[in-house]
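[1] After the sequence you'll find the predicted model.
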Amino acid sequence: MWSEVKHMLSRTLSSLSFQTWIEGTTATVEDDKVIVHCTNPLQKNWLKALYASYIEQAVEKVCGKRMIIQFEAPHELSDEQFMLIWNYMIALEKQTWNLEARVTKVERRMEEIEKEVAQLRERTEFLERLLAADEQPITKTYIH
C-alpha cells in the first residue's frame, strides 16, 4: 500500500521534494491509521508541516477511505531546534527555486542562441555558394 502511495506522491511532488522527504520513508497500517516511519525528526516535522495533506489525499485514493496519518521518528527535536532547521530549510528551498528559475532562463537563452547559430550557418552556406558561383571562369564569346 505504501509503495502505491509513494508512487502517487512521486507524480504529484517535484522530484527533488519527493527524493528528499518521501522516498526514504516506510509505513505500517493499524486499523484506520497509517504510521509513516521517518528516518529522523527533521523529516517527521517537515512531512507533518508541508506534506501531510498530500499524504492524506494519496492514502485516501489508494485505500478508498480517509485514514489517520501519524508520523514517527527515532528521536525528537525541541521546538527551538526545529524552528532553526525549518528556517534554514526554507532558505535553501528559496535558493533552489531561484537557481531553477535561473537555469530555465539560461536554457531558453541557449535555445535562442542555437537558432541564431543555425541561421548564421545557413547564411554562410548560401554566401559560400554564391562566391563559388562567382569564381567560375567566365567564357567570353566574341561576335565576328
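    Here it is on my side, so go on. Since the model is a prediction, treat every value here as computed from it, not as a measurement. Numbering: from 1, shown residues only.
[2] Please make it C-alpha for all contacts and neighbour counts, starting now.
    Will do.
[3] buried set for stretch 4-20?
    Applying a neighbour-count criterion of 16 or more other C-alpha atoms under 10 Å, one finds 5-6, 8-10, 18 buried in stretch 4-20.
[4] ok, structure two:
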Amino acid sequence: MTAGISVNLHSATPPYEQIRAQITSLIAVGALAPGTRLPTVRSLAADLGIAAGTVARAYKELEQSGLIETRRRNGTVVAGMPAPTAPARMPAAVSAEVIAAVERYIGAGREAGLDDDALLAILRTKLSQQDEYGEKASSQ
C-alpha cells in the first residue's frame, strides 16, 4: 500500500512527517476507511526505500493522535478520524478579506513544507509580539 504515499528526500519536511501527513490526509478524505489494515513498518519502509525507524515514528505519531491503532494479531489498522474537540468559535462577522488572508498564509506555509504545528507557532509568536509591541509587530 504505497499508493498515494511517497517521500521526497529533498524536501525540507522530514520523511516521517511526510508519511504522517499523507496518511492523515488519506484517512480524512476517506481513502483509508476505519478498519483498513496498513502495511507493516518494514514493508512500507522497504517500498519507500527509507529506514524502518522513519515509518515507525510516523506510525507512532499517528497512533498518538488516535488515527491508527496497533493490534497484536491484526497489525496496524485505521481507527478513523477522532471526534473533533470543541472548536474555537469563529466570530460571526469575519470578512472575506480576512478569510482569504488566512488561506494565503496556509497555502504559503504548505508550499514551504510547514505542518499545522509550525504554522500555529508562527501565528502565536506574531500575535504575542503584537500584544507586546502594539501595531508595530504587523509591519515587521
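    Looks like it came in fine. For clarity, every value in this text was computed on a predicted model and none was experimentally measured.
[5] May I have the TM-score of the superposed chains?
    Laid over one another, the chains give 0.23 as their TM-score (TM-score structural alignment, normalised by the length of structure 2), with 59 aligned residues with a C-alpha RMSD of 5.2 Å.
[6] Please narrow the buried residues of stretch 4-20 of structure 1 to those residing in helices.
    Applying DSSP state H to the buried residues of stretch 4-20 of structure 1, the entries found in helices are 5-6, 8-10.
[7] ok now do Leu16 of structure 1, which residues does it touch?
    Taking C-alpha atoms under 8 Å, 6 or more residues apart in numbering as the contact definition, Leu16 of structure 1 lies against nothing.
[8] what about it, helix or strand, and which?
    Element membership for Leu16 of structure 1, per DSSP states H and E: helix 15-17.
[9] and if you look at Ala52 of structure 1?
    Per DSSP H and E, Ala52 of structure 1 falls inside helix 52-63.
[10] Is there a neighbour count for the closest residue in space to Thr54 of structure 2 that isn't next to it in sequence? I'd like the number.
    Closest residue to Thr54 of structure 2 apart from its sequence neighbours, by C-alpha to C-alpha, 6 or more residues apart in numbering: Tyr16 at 5.2 Å. Tyr16 of structure 2: 21 surrounding residues under other C-alpha atoms under 10 Å.
[11] For whichever helix in structure 2 runs longest, buried residues please.
    When every helix of structure 2 is counted residue by residue (DSSP H), the longest turns out to be helix 116-133. Along helix 116-133 of structure 2, these residues count as buried under the neighbour rule (16+ other C-alpha under 10 Å): Leu119.
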